[in-house]
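A.B. asks: return a 3D structure for these sequence lines:
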Amino acid sequence: MLWVVINHYASDIQPFRTTCPEHDRREPDNCPGTFTFCTANVILCPEFIVRFNNNRNVYWRVHEVAKRLLNQDPQLNLTRNLTQSVCREHIVETKLPVIDIILLQEVFERHNAHHLLQHLSPTYPYCIYDIASHKLSINCCLMGSGLFLASRYPVLDAFFHPYSRVSHYGMLVSLGVLSVKLDLGVMKGPEEEELRAVGYIANTHTQAYQGKKQILVAQLEEMRLVFNRFITKTHNPQKEVVVFAVVGGDFNCDNISPGDQPTRELPLFQEYEDPCRESAGRDKTWAVGSELRQQRMALLPMLDPTTFRTVLLDDVERRKFVLDADVQEHTTDLMYSSPKGDPITGELKPMEGGGGRRIDYLLLRVGDLARPVAYWFSSTMASLSDHIPVAMMIERKVEEGEEEMDKREKDREGQAGERRGEEGLNSKKQELF
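C.D. replies: A predicted model of the protein is given here:
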């Protein structure tokens, strides 16, 4: 009762915690030429929910999740797998590239966030966590949003917006969108003036198992409007230039399933580019699903990133462990579903959308000063989550007069990537609290 009263009268207090070291007092650097993002639902929930999802002990997994997030390969950052003939073998990897900004979902408890910070903060000093808006009308003053952001770049502004329409368990969780503005360094303006380069990023987790209600349509449209308003409100066009606006997270819908037709036709997917999407209702041939069959998570092929990568590359084996994109209605039956074999022989065969329920997204706003050049599905979280992490690298478009600066940036890229990839291993843990 006291918790409810406190939240009622403290509703204007910042609904999240941050780590903001003294790095933001340094002299600004030139804006880099590339930026890499990762989103992952890591299921760091209360233990009884973890068991319900057929996952392992959360108190062990939180440390293992952090270690695998930091298991990054700088060589991947040298590839541009979207700018050449794309094949799945170059898209599905056992590790992550060197990541600049990490978006996590389902980091629900504060102590789990603190454990993540112990591992991540030496490499990612700017973090936002414990994000929630506790009200009886939003989450019954119970669970937070589970959203978590870790960045190499300083945070200039942040805003959390809880969704106004939820159902079922969503009434107990502060589902919403976190909008963040980042300081990327400096760039030259059209008259050689120095402008602050900024990037915008949104992290969201939407309603699961919506049933017959069109909750996801309302939430994704609300996210788009809230994020666009945040950009308009916080951007100073006289002193700043926006390099990118990226939306990521667990959308709980895919681009192929018949039951997800209303969501794939939203304006969001016209304003923001999905590198894995060929068109509404059709994914690129190299894309794979990201939502796993929960009842099979403890089987041998799921226990190791290398063997799980082999599974993801096979059109038949993948169907055994990743949900097919043939969902008619979002219900809890998805937790127990098995792949459908041939109606006559029962044999499991490749099919359109087989193992292709892709519900974890990274989208880039169309018309920004960057373009997607690489994309990855990573098997690094094998056995730790029922979601597959995805990563995207974008490259800044070079304006006239910036060619020489960009050339120098690319010459340093290999060394810088290797150095950043080793930071998390070589840095001593910092005491944050």
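A.B. asks: make it CA atoms for all contacts and neighbour counts henceforth
C.D. replies: Noted.
A.B. asks: strands along the stretch 201-350 of the chain, start to end?
C.D. replies: Taking DSSP state E, counting those that start in this stretch as the criterion, the stretch 201-350 of the chain carries its strands at 240-250, 272-273, 277-279, 282-283.
A.B. asks: which of these is buried the deepest?
C.D. replies: The highest average neighbour count among those, using mean count of other Cα atoms under 10 Å, belongs to strand 240-250 at a mean of 23.
A.B. asks: got the strands of the stretch 201-350 of the chain as JSON lines, with distance to R26 columns?
C.D. replies: Below are the strands of the stretch 201-350 of the chain laid out as JSON lines (distance: least, Cα to Cα, whole Å):
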{"stretch": "strand 240-250", "distance to R26": "18"}
{"stretch": "strand 272-273", "distance to R26": "33"}
{"stretch": "strand 277-279", "distance to R26": "40"}
{"stretch": "strand 282-283", "distance to R26": "43"}
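A.B. asks: which helix in this protein has the most residues?
C.D. replies: What stands out as the longest helix in the chain, according to DSSP state H, is helix 403-426.
A.B. asks: any buried residues in it, and which?
C.D. replies: Of the residues in helix 403-426, those with enough neighbours to count as buried (16 or more other Cα atoms under 10 Å) are D406, E409, K410, E413, G417, E418, R420, G421, E422, G424.
A.B. asks: returning to what we had before: nearest to L147, of the strands of the stretch 201-350 of the chain?
C.D. replies: strand 240-250 (9.0 Å; Cα to Cα).
A.B. asks: how close does the residue nearest to W3 when sequence neighbours are not counted sit to M171?
C.D. replies: Distances taken as Cα to Cα, 6 or more residues apart in numbering place C141 nearest to W3, at 7.6 Å, with adjacent residues excluded. When distances are taken as Cα to Cα, to the nearest Å, C141 and M171 turn out to be 10 Å apart.
A.B. asks: more neighbours, those two?
C.D. replies: Here C141 and M171 are compared on neighbour count by other Cα atoms under 10 Å; more neighbours surround C141, at 22 against 19.
A.B. asks: to check against the first, give me the structure of this:
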Amino acid sequence: MGLRESPYASRFLGGLDAVVSSFLFPSYWLVSQLLALQQTTAEKQRQPCPLHALWVLLAGPLLLLPLLLLAPCSLLAFLVWLPLQAARRPFAYQHTPSPCPPQPCLLPGQGKAFAFVSANVCLLPDGLAKFSNLAQTQQRAQHIAQRLARAAQRPAPLQEPHARGAPSKQKYGATDSSPLGACRSPPPGDHRHVAVQMALDGGGEITAVFPPHADFLCLQEVFDSQASARLRRLLSPHYAHILYDVGLTGLLGCSALKLLNSGLFLASRYPLLAVHYHCYPNGSGEDAFCAKGLLCVQVQLGASQGQRIVGYLNCTHLHAPEADAQIRSDQLTLGLHWAQLFQDANQQPGDIVAFDVYCGDLNFDTCSPDDAMEQNHEIFTLYTDPCRLGPRKDKPWAIGTLMNYLEIYSEAVSTPEKMKRALEQAEGRRKYLAGPILANGAPDLSGPRGEGRRIDYILYREHPGPAELTTTVEKVSFITQLATCSDHLPMGLRLLVTSVAKPEEIDFVTIIQTRPALQAPKGPTMALHPAGTPAVPLAAVQELCCASRSAKASAFQQPFRRGVQNKGLPLGTILLSQPQRALVGESRACYKPCR
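C.D. replies: Sure thing, here's the model as predicted:
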């Protein structure tokens, strides 16, 4: 049975909620506009302080008076709204039938790549967004939705083998596009995308555009309902399944009154099989008024011999105040427990798990000394962070994802391309990314600033199961396309999931013909897989290695895989790795499979 779209089980309750919300909205908007009278740094540059003070004196009373007049009506609507939340499911679902559904994952096969984007987009009510030095929430929501929709329209990149030569001299890859104004659209049809050379173990790039054709979007801080509606309207043609308005509000389910939802927003190209949300019970301070929690989703990716191929997404936003490390650590522990309970409850016998991703704004970094508790949490033993080498140590190409909010509107980072160029330089990262901080929130000046505070994560793990799968990180992206529109850099992760053929399932080939220099002697043969690749006599390959003076011969020094006697092959039969097959192929021998 599919998911119900409305968070209410009856139309009456849904209609009542809409009516009550319409009575609450004027007061909500007036409070937001009162708070929005404070200025961002960009507004301070455009409007001198005396003029702004005069505007506050005029606008303040004009906003405050209707707020007071509406107070009795708003209070009555609020008293109706509170108990109504007890009947509400903690998420809403939007399904838009897609004319072009995604290609299903098939096993066994050549592998399937899945692309994920996680971003804190800071779409709060205007008044609250000002505390992050951001304004114009509705315009920013429109811009963000357009950029994500534009990226979704671009075709997915073709699968390319990883480079095996010397690494590139560039520390970061580059993605190019035409110059953009802040929060302005590029010329139609301008989708140039320059590929980057990746390291063998997965590398990183700074890119000025969102990765093309992402399969899953996991957004945080989509608190404003109008902003959420803009996102849904522009993303629904590309993402058939959207979860929004996630979280418990009111007095139920969590430890305190929740006035805002969790801010989580998830869009998927693939069908959703199961969804569950948990609210963290230990929020404090200003974070206690929003329903931060963990959103767990099971998606249907395909089928293999009657078995479901599924994936798991866990999206979250942890407690923010820097001094509350214990709260964040407890939330991580709860999140791991809830994710495992969700998977145990929704897993069916024989399920093949293609991926298990845990992502979001975790609000701790890898460079601040007072984040040691979170940096050493067990989540990093269960999940893999593709950017991390160990506690307080990232891979050389990883950079911070939190901007220095006072520098958001600086000319050097005012467009995606300018920000990309600035962050490719060490000096730019030191100036425009937030540096390490202490528990009290003050800058940590005792050590090096490093590459900035990376507080946004996309983690993954592999699952044992009936099919042996391997996960390879193809690309990690630090995205600058939301320049001036968010105080975070979105992150992208592209995973390649491939099936590993078991020895008893390999189609072996035998020699039919070789050139004279490689006539088959008596003795064990070397078998290559899969079917259609050549099989070469072991002695002939050894002879070829001895004759070779190139470095390629070292490929044969790797340990060989042995032991397939159950297929009736001679003792000593060997399976070659990819570099070994490439070397044998240079013998120009003529082979064809045995039928």
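A.B. asks: TM-score for the pair, please.
C.D. replies: The TM-score (TM-score structural alignment, normalised by the length of structure 1) is 0.81; 384 aligned residues with a Cα RMSD of 2.8 Å.
A.B. asks: one step back: closest to S137 of structure 1 out of the strands of the stretch 201-350 of structure 1?
C.D. replies: Shortest separation from S137 of structure 1 across the strands of the stretch 201-350 of structure 1 is recorded for strand 240-250, at 23.0 Å, computed as Cα to Cα.
A.B. asks: quick one: the helices in the stretch 1-150 of structure 2, in order.
C.D. replies: Per DSSP state H, counting those that start in this stretch, the stretch 1-150 of structure 2 carries helices over the ranges 11-35, 41-46, 49-84, 126-129, 137-153.
A.B. asks: could you dump those helices into CSV and include distance to E505 of structure 2?
C.D. replies: CSV is the format used below for the helices of the stretch 1-150 of structure 2 (distance: least, Cα to Cα, whole Å):
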stretch, distance to E505 of structure 2
helix 11-35, 54
helix 41-46, 64
helix 49-84, 57
helix 126-129, 57
helix 137-153, 37
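A.B. asks: so stretch 410-425 of structure 1 matches what in structure 2?
C.D. replies: Mapping stretch 410-425 of structure 1 onto structure 2 (TM-score structural alignment) gives no aligned residues.
A.B. asks: now swap in stretch 13-20 of structure 1 and tell me
C.D. replies: Applying TM-score structural alignment, one finds that stretch 13-20 of structure 1 aligns to the residue range 88-95 of structure 2.
A.B. asks: looking at it, V275 of structure 2 is touching L295, isn't it?
C.D. replies: Yes - with contact defined as Cα atoms under 8 Å, V275 of structure 2 counts as touching L295 (7.4 Å).
A.B. asks: of these two, who's got more company?
C.D. replies: Neighbour tally, V275 of structure 2 and L295, criterion other Cα under 10 Å: the higher count belongs to L295, 29 against 19.
A.B. asks: about what we covered before: and of the helices of the stretch 1-150 of structure 2, who's closest to E411 of structure 2?
C.D. replies: Go through the helices of the stretch 1-150 of structure 2 one by one with Cα to Cα and the one that ends up closest to E411 of structure 2 is helix 41-46, at 10.7 Å.
A.B. asks: give the aligned range of the closest one in structure 1.
C.D. replies: With TM-score structural alignment applied, helix 41-46 of structure 2 matches no range in structure 1.
A.B. asks: so what's the residue count around the alignment partner in structure 1 of Q481 of structure 2?
C.D. replies: Q481 of structure 2 maps onto T380 in structure 1 when the alignment is built from TM-score structural alignment. The tally of other residues near T380 of structure 1 (other Cα under 10 Å) stands at 24.
A.B. asks: which residues does the residue lying closest to A339 of structure 2 once chain neighbours are set aside contact?
C.D. replies: Leaving out its chain neighbours, the residue that sits closest to A339 of structure 2 by Cα to Cα, 6+ apart is C296, at 6.5 Å. Neighbour list for C296 of structure 2: V275, H276, Y277, Y312, L313, N314, C315, A339, F342 [criterion: Cα atoms under 8 Å, 6 or more residues apart in numbering].
A.B. asks: is C296 of structure 2 in a helix, a strand, or coil?
C.D. replies: Going by DSSP: H, G, I helix; E, B strand; the rest coil, the secondary structure assigned to C296 of structure 2 is strand.
A.B. asks: tell me the spacing between it and P391 of structure 2.
C.D. replies: Counting by Cα to Cα, the gap from C296 of structure 2 to P391 of structure 2 is 26 Å.
A.B. asks: residue contacts, L362 of structure 1?
C.D. replies: Contacts for L362 of structure 1 were tallied using Cα under 8 Å, 6+ apart; they are F37, C38, T39, V246, V247, G248, G249, D274, V390, A391, M392.
A.B. asks: and what of S164 of structure 1?
C.D. replies: Taking Cα under 8 Å, 6+ apart, we find S164 of structure 1 in contact with I138, Q219.
A.B. asks: what's stretch 287-294 of structure 1 in contact with?
C.D. replies: Residues from elsewhere that reach stretch 287-294 of structure 1 (Cα under 8 Å, 6+ apart): 53-55, 88, 276, 312, 320-325, 334-338, 355-360, 377, 386-389.
A.B. asks: cool, thanks, signing off.
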